[in-house]
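[1] coords please:
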Amino acid sequence: MSLLLARIARSLSHHWIRGLVGAFVVLIALGAVSQVGGEAVDDFSTPGTESQKAIDLFQEHTPALAGVEATIVFHTDEGKITDPEQKAAVQETLAKIKALPEKKIISDPFAEGGTISPDGKLAAADVRWTMDPSLVKAEDGRPVVEAVEAQDGKAGVEVSARGAMIDIGSEQELPVGELVGIGIAIILLWVLFRSKVAMLVTLLGALLGVFLGQMLLAALSKPLGLPSFAAFIATMLGLGAGIDYALLIVGRYREQVAKGDSPRDAAAKSAATSGASVVAAGLIVMLAIAGLLVIGIPFIGKLGVGAAIAVGGVVLSALTVLMALIGAFKKWLTPKNPESVKPSAAFERWGERVTARPWLSIGAGVLIMLIFAAPVTQLRLGQPDDGNQPEGKLQRVAYDRLSAAFGPGSNGTFIIAADTQGGAQAVQADLDKLQKAIAGTAGVAQAAPPTPSEDGEMATIFAIPKSAPQDEATSQLLERLREDTIPAATQGTPLAGKVFIGGAVPVFEDLSAKVASRLPVFILTVIGLSVLLLIMAFRSLWIPLVSALFNLLSVLAAYGVVVAVFQMGIGASLVGSDSDVPIVSFIPVMLFAILFGLSMDYNVFLLSRVHEAYNEGDRPRESVIHGMSRIGKVILFAGLIMAAVFLAFVTQPDVVGKMMGLGLGLAILIDVLFVRLVIAPAVVTLLGDKAWWLPGWLDRILPNVSLEGHLVEGLDKQLTSEHDAVDSTNGHGGAPERETTSSRQ
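    Sure thing, here's the model as predicted:
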């Protein structure tokens, strides 16, 4: 692999114009394909769960209940909402929404049984679209949001709204997180390189990689059915990983040039060494994230596939487009001061201290990690509700108004579907008995009479909990209804085993349960594949196993940080969140997949340089010290940059984005500072020569993936032999370029 990467880099850095033109053509072609392919269809189904069975019944018999909904909330401080002027304003708003093209059902708040608050100050109308939720786009919801906002304040009536259609159609925020992350990355790259050109090439290479990943996602979204949220995850992950990969390769290129290699040879060697590390690290990240497929939930699995595609894009860009950029800027990438790219004396001293007392280093590092991880014992999965939206936002206003008027449970109604098959009238008495049992259950505020579908094959009961959607009491109520109330009320009747609870809360509760049940299989799959790839890369048994163990510590630390901030409220106000917010059910598996993969990135970067020094003849401890001096600064800055990119996403108004950004950002910092720069060097020192031991039988059956390209037998010889086969010009018609091949490492 190293020789192949070297040849590609040598060619692209030499013929850089062709390389950049080719990249431009590829991006245009992908853009064209994405336009033809169309957008993805979001699949939020959770096969085999009770809530999915309820949704299936709705889709078959009452499509509006399985579609997308919105609740439009009207409130007045002057008089009552039923006063003529206020009532006219309400009806005008609903008429505007009704006039929108999509087929919908709108309830009349002023009709008998309509939704008017006891004090007469508030009216609410439910709007249900019969369209398939997976087909809804932002352009479908945006006119609804605009209609609501345009009517707000008329005749003294405040108009707000919440629901899936409002979430979909809400105005998109400016990419503040991305811009802040890039700004911090620029500063840190400048501090590391002390070169505007090196900073520019690194950042440009990473951004082109992110763009390539987004184009690949756009082209593959329709065929693979990738969810729209995949683009957000892909941007976050692609930006962080892309900068790290470009940073590693550009840093190695400058190091090789400073040692006397020609630009073409330096590009080849940086690709054969750092490029090979990028391939291994990228593959591990892609395997870890794509491992989400084993969860068995289409939405989560396809999120993983989308993120893996994005990482593949930045890896491909780092090995191709970045090499062409290096060729284009080679005159300015050569360090003016060769001392600036020499091994770091500070990290050499740090390596000596960490390895002098390895057991102490390991103990201190593990203790700190366990402190961060401690809150994970309080982890509670659930779905944050609109009460966590920023104050003043459309959804938050509607949520607060409904909670004040009808109780917090009105924002999370249970929609109970009863399969009546032979006809609802035949089992009306059983349905009435069921409704009374539900209404009498502790924690239920009210339960509406059963409503049969038009075809009589299904009946629906709406039940409103007393507690808010995200409260643990609501989850407990759902369990009581499913385990006790409904089975007891339907026992011995035709409804037995045919009553299912749907709605937002049951869907997310079922999602959480399914994720938890598949988590062990997922973890074993990700760890197994990652360890296998590391064994092939390092020809070592102990290093991959120990790496996997400490990566688990990093993941637990991430969980602990997220729980501490969002559930326990420690520093929650600093990230614009409330306390006692349950952790979104798919966040733990996403964090595990991404963090396990990214932690292996830094693991590969560090150990490849340690192994390199060991193969050069260093004793185990000296190889760690020398490896730290060569790569420690790069790992530190790469970690700081990636953490900054992730933490910048805390500025997202959505609490899910905040959880992802905070969890990933702080976990990367913790991993780099305590695992990669303290624990890992100490462990390798303790293992000694055994660190690079592999049983003979395993060595023979596994392919050899070298990460030390300049040590591959014949690399320098190969570069020299290819010299005459390559055009001696500099790639753009200039003067011949002097070739020197140096193997001084």
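[2] from here on, contacts and neighbour counts on C-alpha atoms
    OK.
[3] you'd agree T651 is up against G177?
    Yes. Contact criterion CA atoms under 8 Å: T651 and G177 qualify, at 5.9 Å.
[4] ok, the two, which is more surrounded?
    G177 (22 against 19; other CA atoms under 10 Å).
[5] From N388, how far off is that one?
    Going from G177 to N388 by CA to CA, to the nearest Å gives 19 Å.
[6] which one is I501 nearest to, not counting chain neighbours?
    I416 (4.4 Å; CA to CA, 6 or more residues apart in numbering).
[7] Surely the one you found forms part of a strand?
    Yes. Per DSSP: H, G, I helix; E, B strand; the rest coil, I416 lies within a strand segment.
[8] Also this sequence, please, to line up against the first:
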Amino acid sequence: MSTLLYALGRWATRAKTLVLIIWIMLLALLGTGAALFGQGANAPITIPGTESQEAISRLGITFPEVSGTSATIIVVAAPGEKLDAEPYRAIMSDAANELADTRGVEGVRSPFTGEVKGGLSEDGEAALITVQLKGEMSSVSAATKDTITRVTEEMRDRLPAGAETSYGGDVFSVSIPSISPTEAVGVLIAFVVLILTLGSLLAAGMPLIIALLGVGVSIAGLFVMTAFVDLTSTTPMLALMLGLAVGIDYTLFIVSRHQEQLRSGMSVPDSIARATATSGSAVVFAGLTVIIALVGLSVAGIPFLTALGVAAAAAVAIAVLIAVTLTPAIMAMAGLRILPKKARLALAAGTEAAQPHTPSRADRFFGGWVRSVTKRPIVTILAVLVLLGFAAVPAASLRLALPNATSLSADDPARVTYELTGKHFGEGFNGPLLLTGSIITSTDPLGLMEDLADEVRKVPGVAEVPLSTPNRGADTGIIQVVPEDGPHAESTAELVKKLRDMHDTWEKKYGVSLAVTGFTAVAIDVSDLLMGALLPFALLVVGLSLVLLAMVFRSVWVPIKATLGYLLSVGVAFGAVVAVFQWGWFGDLLHVASTGPVLSFMPIILMGVLFGLAMDYEVFLVSRIREEYVHGANADAAIQRGFVGSAKVVTAAALIMFAVFAAFVPEGDPSIKVIALGLAVGVFVDAFIVRMTLVPAVLALLGDHAWRMPRWLAKVLPSFDVEGEGLARELAHADWPEDMPDAALAAERLLLSGGEKLHRLRIAPGETLLLNPRDPRSLPLAQALIGRGPVVSGTLKVDGLLLPERASTLRARSAWADATTLRETLRDRPSVLLFDLRQAGEAPVPLERIDALRSAFAARSVESDRGETPRLTVIVLGEAELAKRILGDTLILREIDAVDAAHAVDDLFPQAAGPAQTQVAEGANR
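    Model prediction:
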């Protein structure tokens, strides 16, 4: 990874203008596509396969008058007057008739007109006009909504003074998120933090500009996709929030490392490439964890949640891609101007790199911090556990629901309508249920529906059954059920369960299979499924956390500690959400419109996103500590140095993320602000309490044991070189071997997996290495030379590739062939060939076969001389006599030194057991 990113950083530095043009053109192209083809992100939240959703789908065919979404207009008479008197009656009838003739309206129900009567309160002071609309919420046109709004306002103007009217219902209860000035405050705070961290206006503006460009590409791409897939209104806002937060942080990590290297005297191109390789590797790993967690939302099996997770993951992926491509390009354009003026003057005078590093005020502060939390690690650990455990207590009261009008502002017409309906008709009228089923076998549809209505009225929790009727074809019946309490009440969810429990009884008695549906039932089903998906998703995230961190840190205890810390952060984030949105704490300060159950998909999204962000801080902090330990520092010193070296940038990154997320809370969309609050609290707790307080204390308590892994596990898990150790080794050996810089094969002090040793090897271009199969070193060496065998220690370079770091690249360039497969193998044009003649040596090879093999090699040599294929390096595993007959006299054969094993083992391969040597050996083995 680090080698790939090093090459990418080099390329972006050279092609800086091209890289910038590509990203700007991509933004322009996607922006144009979004403007021309975007359909908007306002799809309803549905879960195919649930009883409620399937029943609504059937109603769309058999009973379209009740299957779509609806709007509600409430009329409240002036004090002392009744609505069944004039002029109320005539005005409401006129309004209902006008609405019935509106395009997109399926039917209208009011107390005084329409086929089905009803909607007048018991005291006669309030009435409801229900407008049944065609299609789902997302398909209702703006013109239809405008007509409903206009008719309501005209009715208000005609009614007597003191009367009240308001419109609402399902179609008006979901707001479309939009950007408010408050979000800009978060960006401004991020800019201030960047200035304080990077010390330069140019450097501080760079992460913001790059992140905003990446967000623009992401959002434009999402709206282009709406031409092909339906997205909920929450999707683009979540992508915006995440893309902005991680985009700023990822660029910050790379720019910060670049500044540090420039101060040490490194040239601009080298510094850009190395910063992209080292910090860029951590950025890629951190981004991958967020992406995998977001895509993992698909385990819930809910289409809208899968689409939301994939869209947000795409925004994070673009943030990673733009960070490792555009950031190097912009840094190349900036040159040394990315440093503060004082640092530039010091470099020009030649004093900056020469002076030893003097601790800054931040270094002294974080040094004191880490010393205080590691002085008595057990006390620190217990204090953190008690504090976070207490803060997570409210999470036990978490209740989930889909948003309705109560989440809107108090003056929103839909919220006013909701509250007036609850006041005059009862809260249950805001969340009616529908029972529907086929009655095609009935000979008395009207009588059957009345009998079923009487049965439903007997169910505890039912306040009223205002409607029970067959459709016009008398093949489907519906029963409208008004619960005693509102749609978010636990009693309403219990009523849905009771009605479903009566299914078999009613089917046996009346021969009708009734399904419970309606917006309220759909919302309850969505919440139940999402709550049920939390456990498998949590297991996925926790398991993923353990595996990924074990790969990065080559440790068992570090992943366990990191995962438990993540669970603490999630618990506190849930607790904060419950305290604010369910219990009402700080509700006025945060502009919480009402209290009640929180957004159904908040927990699973928060767990996924916070997992990725928590791993960000774990990687950036602990990898620096591990780097110090691997390079020879003892456990305590590694914690001190690594923490001080990384705490400043981790603090800045956490403050930026907290500011961006928190800015979406006060004036944000109801569906976004609950997620934003959870993420803001989770990020703050995870960065400052878990990672920067609990983690150093646990590492101090574990000591050397923190960095140990069973040998069998180390062999199983692949290595993810986040710190760029492999790149550092490649750069150190860029001109090796000095005695033959262009060597095709070069080895020194090799120790192979079976204990075989090789002191020195040099094969020049055009020469062929001959390995004697009777030499025990030959087979493991041959495997290592084509990237298919382990190297325990030593230095090995094949075709210019240092092993084992570039083993995967070598495997793509190399091939293994015998006498029967040589011609086919050479057609793939490998640059390194292992020619296995062991079987051919066991029996005489026909002369025509030898001639054919010789001609194949000769043809390849001609192609190489013409430049049509890369020069071929051949490694022969077989007897010398047969090899010379096949290869001919044109190729120079070289053999490994037969007396090489006689060299003193202790001199060649010292077996010191220090942590640095052990780590190098394990890394080389992998």
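[9] Quick TM-score on the pair, please.
    For this chain pair, the superposition-based TM-score is 0.89 by TM-score structural alignment, normalised by the length of structure 1; 716 aligned residues with a CA RMSD of 2.8 Å.
[10] before we move on, the earlier item: quick one: map the residue nearest to I501 of structure 1 onto structure 2.
    Aligned counterpart of I416 of structure 1 in structure 2: L435 (TM-score structural alignment).
[11] And G275 of structure 1, by the same measure?
    Checking TM-score structural alignment: G275 of structure 1 goes with G280.
[12] Surely its match touches I322?
    No. When contacts are counted by CA under 8 Å, G280 of structure 2 is not listed as touching I322 (11.0 Å).
[13] okay, these two: which has more neighbours?
    More neighbours surround G280 than the other of G280 of structure 2 and I322, with 31 against 24 (other CA under 10 Å).
[14] any idea how far T417 of structure 2 is from that one?
    For G280 of structure 2, the distance to T417 of structure 2 equals 53 Å [CA to CA].
[15] next one: V832 of structure 2
    From V832 of structure 2 across to T417 of structure 2, the span is 77 Å (CA to CA).
[16] same question, L434 of structure 2
    21 Å.
[17] Settle it for me: which of those two has more neighbours?
    Per other CA under 10 Å, whichever of L434 of structure 2 and T417 has more neighbours is L434, with 26 against 23.
[18] all strands for the stretch 151-300 of structure 1, in order.
    Secondary structure of the stretch 151-300 of structure 1 by DSSP state E, counting those that start in this stretch: the strands cover 157-162.
[19] Could you say which helix or strand holds V622 of structure 2?
    Take DSSP states H and E as the rule and V622 of structure 2 turns out to sit in helix 602-630.
[20] what helices or strands is that helix leaning on?
    helix 268-295, helix 519-553, helix 557-577, helix 635-662, helix 670-684, helix 915-925 (3 or more CA pairs under 8 Å, 6 or more residues apart in numbering; DSSP states H and E).
[21] so the fourth one aligns onto which residues of structure 1?
    Mapped onto structure 1 using TM-score structural alignment, helix 635-662 of structure 2 spans residues 620-647.
[22] Measure the mean distance from that stretch to structure 2 post-superposition.
    For stretch 620-647 of structure 1, the mean deviation from structure 2 after alignment is 1.4 Å (mean CA distance after the TM-score superposition for structure 1).
[23] To which residue of structure 1 is I875 of structure 2 aligned?
    Using TM-score structural alignment, I875 of structure 2 pairs with nothing in structure 1.
[24] I'd say I875 of structure 2 and E767 touch.
    No. Using CA under 8 Å, I875 of structure 2 is not in contact with E767; the gap is 9.3 Å.
[25] how far away is M692 of structure 2 from A395 of structure 2?
    With CA to CA as the criterion, M692 of structure 2 and A395 of structure 2 are 24 Å apart.
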